[in-house]
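[1] sequence unknown, structure follows:
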């Protein structure tokens, strides 16, 4: 058993013995979840399920969607489709105020991943959050930069440790040299040495062999409670069972009862269909993400055979989304496998396959794909995607259409997707990762169709 799995197994066994009483005298505090660079609220789906499985009311859990989730190359320079640190902080402030009004609470808990932690720190330090936030939890936030000062990388980036933004945030707050603003309680969660954005070498920022000036403990903050999870990757610092365990203990003062997700008998799903912008540097890349609705997109949902991926009859749900982008609600159960088919002008017909949903969620956000020119000549294109973590064969077991490890998955957690181009007639294709299994089918690229096998955990 790897160190990482041993930790999760041990913490899970301990958590199952915890008492079942409500640890809060005045009700469960609302939690606002803040995603990272290029992500959306949907990234928090399994984390919300774990809180709900420990009796946290669903209506006290809020995950926000920054419309333009990518940072500017240089924070001070306007850039279409991207947000500055000031815009990011203002959006978070407005969302927190909405939650306070909706719940009647006087304070919220903030939990963030990666870049989202910058907005949390900025809001608490400079936007009034010191009075409206009780606890701040930062998973994998590069608090001392992804690089310090490296030739060829912009010092004006919010990710530059020697840049003006992080220099301002990290300035000592008291005689002890604390980097966190009070009276908020602070927790950071980091990897020991497996976070791609806290590395002494510049491999993951395109500067292999160049010192970054950043160390493995870069996400830590002086004055905070700092937790280290062995061998988790950058995203798992926020979305893994171990990260949930650390966060719950920090908020509640006791361990959670469950680290696994407790299934619901009746599962109600909803979410947004969003689009892709065109990258100013690579218009063919198709991955310049935003979280804006894609009105006019059509979604069809099919129940499928768990062994073959074949559809079991016609669509069980159909919706052409309006200006809200919402495609539901849709009711199912925690045992059924589904295929979600998105058709939209300017995109490939995208067939998204997921493992059964264990609980209801309003965060089942989806976006159609564009097929890059390099992949259009193949008979089919299938993407294995793990949004909440990376594909690292050094620590995890995984298989993609029988290939172990999947193409492109390399030791050192930094790759979240794999692509293959199966030949022949349409057939079943399977993605597996540490026990989770997603089955789908190939579709012809010649018809502008693509398959996505999306892992939940």
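    Good, I have the coordinates. These figures come from a predicted structure and were not determined experimentally.

[2] all contacts plus neighbour counts: C-alpha atoms, from now on.
    Noted.

[3] measure residue 329 to residue 319 for me?
    From residue 329 across to residue 319, the span is 10 Å (C-alpha to C-alpha, to the nearest Å).

[4] Just want to know which of these two has more residues nearby.
    More neighbours surround residue 319 than the other of residue 329 and residue 319, with 17 against 14 (other C-alpha atoms under 10 Å).

[5] name the element that one belongs to?
    Taking DSSP states H and E as the definition, residue 319 sits inside strand 317-320.

[6] which parts of whichever helix or strand comes after that strand are buried?
    Going down the chain from strand 317-320, the next helix or strand is strand 330-332, by DSSP H and E. Residues of strand 330-332 classed as buried: 330, 332 (neighbour count, 16 or more other C-alpha atoms under 10 Å).

[7] ok, and what's touching strand 330-332?
    Contact with strand 330-332 is made by 266, 267, 268, 269, 270, 317, as judged by C-alpha atoms under 8 Å, 6 or more residues apart in numbering.

[8] Comparison target, given below:
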């Protein structure tokens, strides 16, 4: 009997046990609902693989909820309105309302909150100042700048990310100097040893190379919490990586997960939200990312040859996007590579190539893009993007269009999540990428035709 067979049988037994519990026992004897809170500028899709891992270890799918904050970018000064950006209080209110909805829907008495980066600040703010202490059993914070990305009262003094600013000062002195935790909740932090771009003693990653940040590698830790250090992981991997999942799962259950990789389903159903850019998704309102529904857009999905990126026939799915922003559902085989095409007024035609999805998900979010000014003179451009982590040299093996490593990745701390290949001509052709064993192939499209091409990793 193979290890794979044993793993599948163990998973089946575990899942069956959960299902039996669902059928026979009250809500609070089930695994608690987990609400996932993404980071600055991100969206719910960053939790895609984490949700798969929890599901694959028997967590009920309807008890795993990932949020899409409408305006995910923080203000430069938290106390001053800024178009297209959100305050700490606005983020807290959105989370509080979602927790109440989850509790009402599931019948549970408390939720688990798991946050990435800024999402962890939102969680702390909600628990300390928004009534969350009575509604949260556990809080897991991955890469959260709990003591700031910098700590300097003279540089952006009212920023949410300033350790010397009002919000973090208040959170780190609850009920007395140095009291950093709200009681009644079990706390875990997960951090990198030294590879988190936002927990660095030097200001390189905030545009101030050579200037001390007054924050160390241990900035994400909290006094009194279970503080986990994982060597080599980057800022996003502190929340979304496999080792972070394993640590969180053990913290919540008291045991190691049965599997780390996603258990494969033969037939998958996919869905997600289409969003855009700017204050209101309209041209001229800026290029900052938002998570608002891009109503009026059109999405087409094609099955592709995983080896060449070529389409297999006509679109499998086509939908005009409504007020809810959802582009699906689409049922496909879990061995099918896909090309998603987003078209909308004021945007480039955006082609997103993805490797086969091993499991169903409602977190396949898409964003319409615009061609960057620096790319307009290129015959064609193809970008490789890693939404759940960063590229690091020499840590990672990365290839894009035959170049390894691609241009744009400096050795040292992993801090770049998107790299581009500038193609010499506009003739459509296959473009291959690879990242630590994951291979992905798409097709180039001419820039002059107003096309943006993304090869998006699933890892």
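    Received the coordinates, thanks. Given the structure is predicted, the values throughout are model-derived calculations rather than measurements.

[9] by contact count, what packs against the strand holding residue 319 of structure 1?
    Contacts defined by 3 or more C-alpha pairs under 8 Å, 6 or more residues apart in numbering; DSSP states H and E place strand 317-320 of structure 1 against strand 298-304.

[10] Identify all contacting residues around the strand it packs on.
    With contacts defined as C-alpha under 8 Å, 6+ apart, strand 298-304 of structure 1 is touched by 310-321, 327, 336-344.

[11] give me that answer again for 7 Å
    Here strand 298-304 of structure 1 makes contact (C-alpha atoms under 7 Å, 6 or more residues apart in numbering) with 310-312, 314-321, 327, 336-344.

[12] go on, stretch 30-39 of structure 2?
    Taking C-alpha under 7 Å, 6+ apart as the rule, stretch 30-39 of structure 2 contacts 21-22, 44, 46, 59, 63-67, 108, 111-119.

[13] quick one: which of the residues you listed sit in helices?
    Counting by DSSP state H, the contacts of stretch 30-39 of structure 2 place 21, 22, 118, 119 in helices.

[14] returning to that earlier point: average gap between the strand holding residue 319 of structure 1 and structure 2?
    Taken against structure 2, strand 317-320 of structure 1 registers an average deviation of 0.6 Å after superposition, with mean C-alpha distance after the TM-score superposition for structure 1.

[15] list the buried ones in stretch 257-273 of structure 1?
    In stretch 257-273 of structure 1, counting by 16+ other C-alpha under 10 Å, buried: 257, 258, 259, 261, 263, 267, 268, 269, 270, 271, 272, 273.

[16] Just those: which are in strands?
    Of the buried residues of stretch 257-273 of structure 1, the ones assigned to strands by DSSP state E are 267, 268, 269.

[17] The counterpart of residue 350 of structure 1 in structure 2: what secondary structure?
    Under the alignment by TM-score structural alignment, residue 350 of structure 1 pairs with residue 350 in structure 2. Classification of residue 350 of structure 2 using DSSP: H, G, I helix; E, B strand; the rest coil returns strand.

[18] Quick one: residues contacting residue 350 of structure 2.
    Counting by C-alpha under 7 Å, 6+ apart, residue 350 of structure 2 makes contact with 341, 342, 343, 368, 369, 451, 452, 453.
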